[in-house]
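J.: Pasting a predicted model and its sequence here:
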Amino acid sequence: MTQVSKFLLSKDSEDKISNFLFETIANIKTKNDVSEFLKDFLSPTELVMLAKRLAIGVLVSSKKYEYKQISRILRVSTTTVGSVSGLYKSDGYYKKIVDRISANETSKKSLIQIAEIVASIADIGGAKASGYHELKKNLRKKRINNPF
């Protein structure tokens, strides 16, 4: 779980540093630069968490998968699927981005690779990850039946 310092900032300071972050990200021009920045800036766990939240939105938008299936595919709790699904259904900017990704076949194929990476990461996890060995095999064999 992400941790926040116990030393609180004023609302004004929080707004200023948030805006600075948004401007910084908005000024990054290439996909490679975004990738390098995020890999340096975020922990591996934070990066995977963000990728999973994006993938949850794509699966929810497809209307082909139940929460339990999405939970199993992406190795997240059904509570996480529910909260991200609520975000998607709230009609905000997250929904716009997810719908844009869902409409782009190249992006969908990229998310297949993300699912494979998530399955590979789970391989490291030991006994609890045993189901993901099977998921990884299925993703490689049956790209047509793939959720992305």
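T.: Great, that's in hand. Fair warning: this is a prediction, and the values are worked out from it, not measured in the lab. Numbers count the residues shown, from 1 in each chain.
J.: Please count neighbours and contacts with C-alpha atoms only from this point.
T.: Fine.
J.: what helix or strand does His101 sit in?
T.: Quick fix: residue 101 is Ile, not His. Using DSSP states H and E, Ile101 sits in helix 93-103.
J.: just checking, what packs against that helix?
T.: With contacts taken as 3 or more Cα pairs under 8 Å, 6 or more residues apart in numbering; DSSP states H and E, helix 93-103 sits against helix 44-62, helix 78-89, helix 105-123.
J.: take a look at this one as well, against the first:
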Amino acid sequence: MSQISRRQLNSRVQERIYEIFVDVVREANTSSEVHTLLEDFLTPTERVMLPKRLCIAYLLLKKYNQRAISSYLKVSFTTINRVSTALTTGGQGYTLMLTRLQKREKIDAILKQIEEGIVSTLASIGGPTHVWKGLQSIQRKKTYKEIKTF
């Protein structure tokens, strides 16, 4: 992520700048505008890491273990621990956004693909075919329960 200057900014000025930034992001009305804004604001590394953090939060909320998350998303345990800490010490932003996203079918389908990728990764690590089939069965039951709750 980006480096922060050692020179301290007045806290009131910093808060005001942040409020303006939030207002600018909120003003982006279309997906295209959001993409354009984020392309300008974020470095290529940030454009990769921020979505990964969102996926980490989703997978942690779904009770996936850190080793599986690390293997599938190619992230360090430190990154996973940071997101986990954010979730346990508040994490309201993550939880709010992920709850909203789950209600949208398009995003939910993408997140399900990520879950399926993790299941297949676990199966390839674990070995026998019956393990993979067992994981698939658990996933189907889990999906059925989630569908019933909506």
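T.: Alright, I've got the coordinates. No experiment lies behind these values; they were computed from the predicted model shown.
J.: Do you know the score for how well these two fit?
T.: The TM-score (TM-score structural alignment, normalised by the length of the first structure) is 0.69; 117 aligned residues with a Cα RMSD of 2.4 Å.
J.: on that earlier part again, now the helices and strands packed on helix 93-103 of the first structure as TSV including mean neighbour count and distance to Asn145 of the first structure?
T.: Compiled in TSV, those are given as follows (neighbours: other Cα atoms under 10 Å; distance: least, Cα to Cα, whole Å):
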stretch	mean neighbour count	distance to Asn145 of the first structure
helix 44-62	18	13
helix 78-89	17	21
helix 105-123	17	11
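J.: Export those helices to a markdown table and append columns for distance to Val4 of the first structure.
T.: Below are these laid out as a markdown table (distance: least, Cα to Cα, whole Å):
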| stretch | distance to Val4 of the first structure |
| --- | --- |
| helix 44-62 | 13 |
| helix 78-89 | 19 |
| helix 105-123 | 25 |
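J.: To Phe22 of the first structure, which of those helices lies closest?
T.: helix 44-62 (15.7 Å; Cα to Cα).
J.: Figure out how far the closest one is from the centre of its chain.
T.: Offset of helix 44-62 of the first structure from its chain centre (Cα atoms, centre = their mean, to the nearest Å): 2 Å.
J.: still on that earlier bit, minimum distance to Asn138 of the first structure: which of the helices and strands packed on helix 93-103 of the first structure has it?
T.: That would be, of those and by Cα to Cα, helix 105-123, which comes in at 9.7 Å.
J.: what's the next helix or strand after the closest one packed up against?
T.: Note on helix 105-123 of the first structure: by DSSP H and E, the next helix or strand toward the C-terminus is helix 130-141. Here helix 130-141 of the first structure touches helix 105-123, going by 3+ Cα pairs under 8 Å, 6+ apart.
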